[in-house]
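Asker: quick one: sequence and predicted model below, then my questions.
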Amino acid sequence: MRAPGTPWLRSFHAAAPGAVRLFVFPHAGGNAAFFHPFSARLAPRAEVLVVQYPGRQERFHEPCVEDLHELADAVAAELTEWAEEPYALFGHSMGATLAFEVGSRLHAAGARPRALFVSGRRAPSVPAPGPVRRASDEELIADMKLLGGTDPRMLDSPELLAVILPAVRGDYLATETYRYRGAPPLDCPVTAFIGDEDPRVDAPMARAWATHTTDEFALHTFEGGHFFLVPHIDAVARNVAESISGSISGSISSAPEPLNP
C-alpha cells in the first residue's frame, strides 16, 4: 500500500507501535517494489517506507529527476513531516548517495537521523566514473547485465526495455554528474555494506564513508557483486534491524560481521 498523502513513499508491511521509521532509497533504475522482500524481513521491528522516484511504476508518466541534488531537495521536502519520529535511512547504490544527501538536509532542518545504512556505493566524496549515461542502448543494457539486479527477461524484451530504459538513463545521468558539495558530516552511526566482487565499489571507496560521520562507522563485506544484497538479504536485514533497535536507546550495534561463506 502507499503511505498516506504522498506518491513519494510506499509502505508494504505494518509496524509495531513505537518502531523506528526506516526510509529506503532504491538504486538507479530501481523502484519501490524491489524492496518488498527487505520490508518483509524488517517488519514489524521497523516501519519501512520506500521512496518511489518519478518515472517508474505508478509514477511512470512523471519526468525523471536527472540531478541528484535536485532530487534530494524534493525528497527531503516531502519527508520533513515523516521525520518527526525517530528515523534511519537505507540506500543501495545511487540510493545510498541520495540517502546521505537527504539525511544531511533533514538534519540541517532539525530532524536528526538515528543511523545511515549505505549499500553498494562509494562515499559521496569519491567521484563516480562515467560516462555510461552517454552509451548506446545496447551498451547501457550490457552494463545493467554486468551489475545484475534486473530480471534478464526484462532486458531481452523490447517492450519492457522501452519502459525501463528512460528511468535508467535518467538515473545514470543524475549519478554520474553528482558532485559532493561539502555537506557537514552526520552525527549518527554509518554502516556500509559491499560485495567483494562489485565492479563499482571496493573496500577503500566504501571506507571513505567514515569521513562523513562524527559517530561510529562499520563496513560489512559479503560475497557477491553489485547486487550482493539479493542473496544476502537476510543478513543485511538482520544487521539493520538490530542496529535500529539499539538506536532507540542511543546505542548502535555496529561491529562488522565476517565475510559471509
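Answerer: Nice, I can see it.

Asker: rest of the way, CA atoms for contacts and neighbours
Answerer: Noted.

Asker: ok, residues contacting the strand or helix carrying R153?
Answerer: Assigned by DSSP states H and E, R153 belongs to helix 152-155. The list of residues contacting helix 152-155 from outside it, by CA atoms under 8 Å, 6 or more residues apart in numbering, reads I141, K145, L160, L161.

Asker: go on, stretch 201-211?
Answerer: 120-126, 185, 190, 192, 194, 196, 216-217, 219.

Asker: kindly recompute the last result at 7 Å.
Answerer: Under the criterion CA atoms under 7 Å, 6 or more residues apart in numbering, residues G120, R121, R122, A123, V126, A192, F217, L219 lie in contact with stretch 201-211.

Asker: okay, now the second one: neighbour count?
Answerer: Look at R121: counted by other CA atoms under 10 Å, it has 28 neighbours.

Asker: another structure for you, compare them:
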Amino acid sequence: MSDLLVDEKLWFRRYRPSPTASARLVCLPHAGGSAPFFLPVASALGPGVDVVAVQYPGRQDRRAEQALTDVAVLAERIGDLLLRQPPLPVTFFGHSLGATVGFETIRWLEAAGHPVTHLFASGRRAPSAHRDEAVHLRDDDGIVAELRRLDGTAASILDDEELVRAALPALRADYTAAETYRCAPEVTISCPVTVLTGDADPQTTSSEARAWERHTSGACEVRTYSGGHFFVTTRANEIMALLRHHFAASESGPPVLDRYP
C-alpha cells in the first residue's frame, strides 16, 4: 500500500463512501474531538456529497501517534491530502478548533491556487479575536473541569478515569494548538463564510462571531442558535437542513480542487 493511501486512510474517514458524489464536505472536529463526531452528517447528506471526516493524530485508532500542537501544521497536512483526492467542489465545516483549522487549510489551498466553495465556521470566534487562555497549561483535573464547563462530553466518559487518561494527551495538544494560534486582523480568505454560534456559548460572544466578516473577501453570514458551545448537537436538525440547502444551491458550478499533476 502506498504511503499516500496509508496517510489518506489515517486522516480521512468516509462513513458512507459515494462514488457518484458531485461535491465534497470536509468536517473538522473540536479540541478532543474525533472523526465519528460527524457520522450523523454523513448519514444526513446522502450520496450526492462526499463527506470526509478528518481524524487528527493522537486519538482513537491514531492514539499511538504524536498529537499535533500547531494549527498551521494540521492545515498543511490536510490541504496536501485534499489536493490528492479526486477533484470535486469542496466545502469545509469546522467546529470550535476545527473552524480555525478549516480557515487555515483554506488559506493554504488558496495560496496554492486552489479555491474553495464555502466555510461553515461553527462555535469559534474569528481568527483574530484572541483571548488569553491557558487550559493547555492546567493539570489533568483542570482540563477535565473545562470539558465539564463546556458540557460537550458525556458525564459517564468524564467519570471513567481510564478513558480520560487515554484522551488527555490529545486534549492537551488540541488546546495548545487552539490557544497558541494567532492571526492578524487583515488576513483573509476568498470564499464565503457562514458563522454558526450558540447564544449561550461561553467561548464566543456575538461580536467575536461577527468579527469573521473581516477575514473573508466574500460574503459573511452569522446564524445564531439557542444553546451553548455544543449547540451543533442540540440543534443538529436545523444545521443539517442548512447544509442540505447549501449543497442544493451550489450545484451550479462552484470551484473545483484540481489534482496534483
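Answerer: Nice, I can see it. Quantities reported herein were computed from a predicted structural model and do not represent experimental measurements.

Asker: so which of the contacts of stretch 201-211 of the first structure sit within strands?
Answerer: Among those, the members found in strands (DSSP state E) are A192, F217, L219.

Asker: now which residue in the second structure aligns to the last one?
Answerer: This points to L219 of the first structure. Alignment note: L219 of the first structure maps to V222 in the second structure; criterion TM-score structural alignment.

Asker: once you drop chain neighbours, what's closest to that match?
Answerer: For V222 of the second structure, ignoring the flanking residues on the chain, the nearest one in space by CA to CA, 6 or more residues apart in numbering is V195 at 4.6 Å.

Asker: the one you found maps to what in the first structure?
Answerer: Here V195 of the second structure is matched to A192 in the first structure, going by TM-score structural alignment.

Asker: for L88 of the second structure, helix, strand, or coil?
Answerer: At L88 of the second structure, secondary structure determined by DSSP: H, G, I helix; E, B strand; the rest coil is coil.

Asker: ok, now how distant is it from G218 of the second structure?
Answerer: 20 Å (CA to CA, to the nearest Å).

Asker: more neighbours: the two, which one.
Answerer: The neighbour comparison of L88 of the second structure against G218 (other CA under 10 Å) goes to L88, with 22 against 14.

Asker: ok, that one touching A21?
Answerer: No - contact criterion CA atoms under 7 Å: L88 of the second structure and A21 do not qualify, at 8.3 Å.

Asker: ranges for the helices of the second structure?
Answerer: Counting by DSSP state H, the second structure has helices at residues 3-11, 39-45, 71-82, 97-111, 140-150, 155-158, 161-180, 206-210, 231-234, 236-249.

Asker: of those helices, which stretch is the most buried?
Answerer: helix 97-111 (a mean of 24; mean count of other CA atoms under 10 Å).

Asker: which part of the first structure lines up with it?
Answerer: The alignment of helix 97-111 of the second structure onto the first structure (TM-score structural alignment) spans residues 94-108.

Asker: mean shift between that stretch and the second structure?
Answerer: For stretch 94-108 of the first structure, the mean deviation from the second structure after alignment is 0.6 Å (mean CA distance after the TM-score superposition for the first structure).

Asker: nearest residue to the spatially most central residue of the first structure in space, please, no chain neighbours.
Answerer: Geometric centre of the first structure, nearest residue: G91, 1.5 Å, by CA atoms, centre = their mean. Of all residues beyond its chain neighbours, the one nearest G91 of the first structure is F25 (4.5 Å), with distances taken as CA to CA, 6+ apart.

Asker: which residues sit in contact with the equivalent of that neighbour over in the second structure?
Answerer: Under the alignment (TM-score structural alignment), F25 of the first structure maps onto L28 of the second structure. By CA under 7 Å, 6+ apart, the contact set of L28 of the second structure is A53, V54, F93, G94, H95, G98, G102.

Asker: aligned partner of the second one in the first structure?
Answerer: Using TM-score structural alignment as the criterion, the counterpart of V54 of the second structure in the first structure is V51.

Asker: how much space is there between its match and I248 of the first structure?
Answerer: Taking CA to CA, one finds V51 of the first structure at 23 Å from I248 of the first structure.

Asker: more neighbours, these two?
Answerer: For V51 of the first structure versus I248, neighbours defined as other CA under 10 Å are more numerous around V51 (25 against 15).

Asker: do I have it right that that one meets P7?
Answerer: No - at 8.8 Å, V51 of the first structure and P7 do not qualify as touching, with contact defined as CA under 7 Å.

Asker: neighbours around the closest residue to P86 of the first structure other than its chain neighbours, how many?
Answerer: The shortest distance from P86 of the first structure to any non-neighbouring residue, by CA to CA, 6+ apart, is to V20 (5.4 Å). Here the number of neighbours of V20 of the first structure (other CA under 10 Å) works out to 23.

Asker: mind listing what the closest residue in space to H215 of the second structure that isn't next to it in sequence touches?
Answerer: Spatial nearest neighbour of H215 of the second structure, chain neighbours left out: T188 (4.1 Å); criterion: CA to CA, 6+ apart. By CA under 7 Å, 6+ apart, the contact list for T188 of the second structure reads H215, T216, S217.

Asker: conserved subset of these in the first structure?
Answerer: Comparing the contacts of T188 of the second structure with the first structure on both residues aligned by TM-score structural alignment, their matches' CA atoms under 7 Å, the contacts found in both are H215, T216, S217.

Asker: for the second one, give me its contacts.
Answerer: The reference is to T216 of the second structure. T216 of the second structure neighbours (CA under 7 Å, 6+ apart): T188, I189, S190, C191, P192.

Asker: repeat for the first one
Answerer: The contact partners of H215 of the second structure, taken as CA under 7 Å, 6+ apart, are E186, V187, T188, I189.

Asker: shared with the first structure, which of these?
Answerer: Retained in the first structure from the contacts of H215 of the second structure, counting by both residues aligned by TM-score structural alignment, their matches' CA under 7 Å: T188, I189.

Asker: among the contacts of H215 of the second structure, which ones are buried?
Answerer: T188, I189 (16 or more other CA atoms under 10 Å).

Asker: Throw the contacts of H215 of the second structure into TSV and include distance to G79 of the second structure, thanks.
Answerer: Shown next, in TSV, are those (distance: CA to CA, whole Å):
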residue	distance to G79 of the second structure
E186	22
V187	18
T188	17
I189	14
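
Asker: need the counterpart of L74 of the second structure in the first structure.
Answerer: Taking TM-score structural alignment, L74 of the second structure has L71 as its aligned residue in the first structure.
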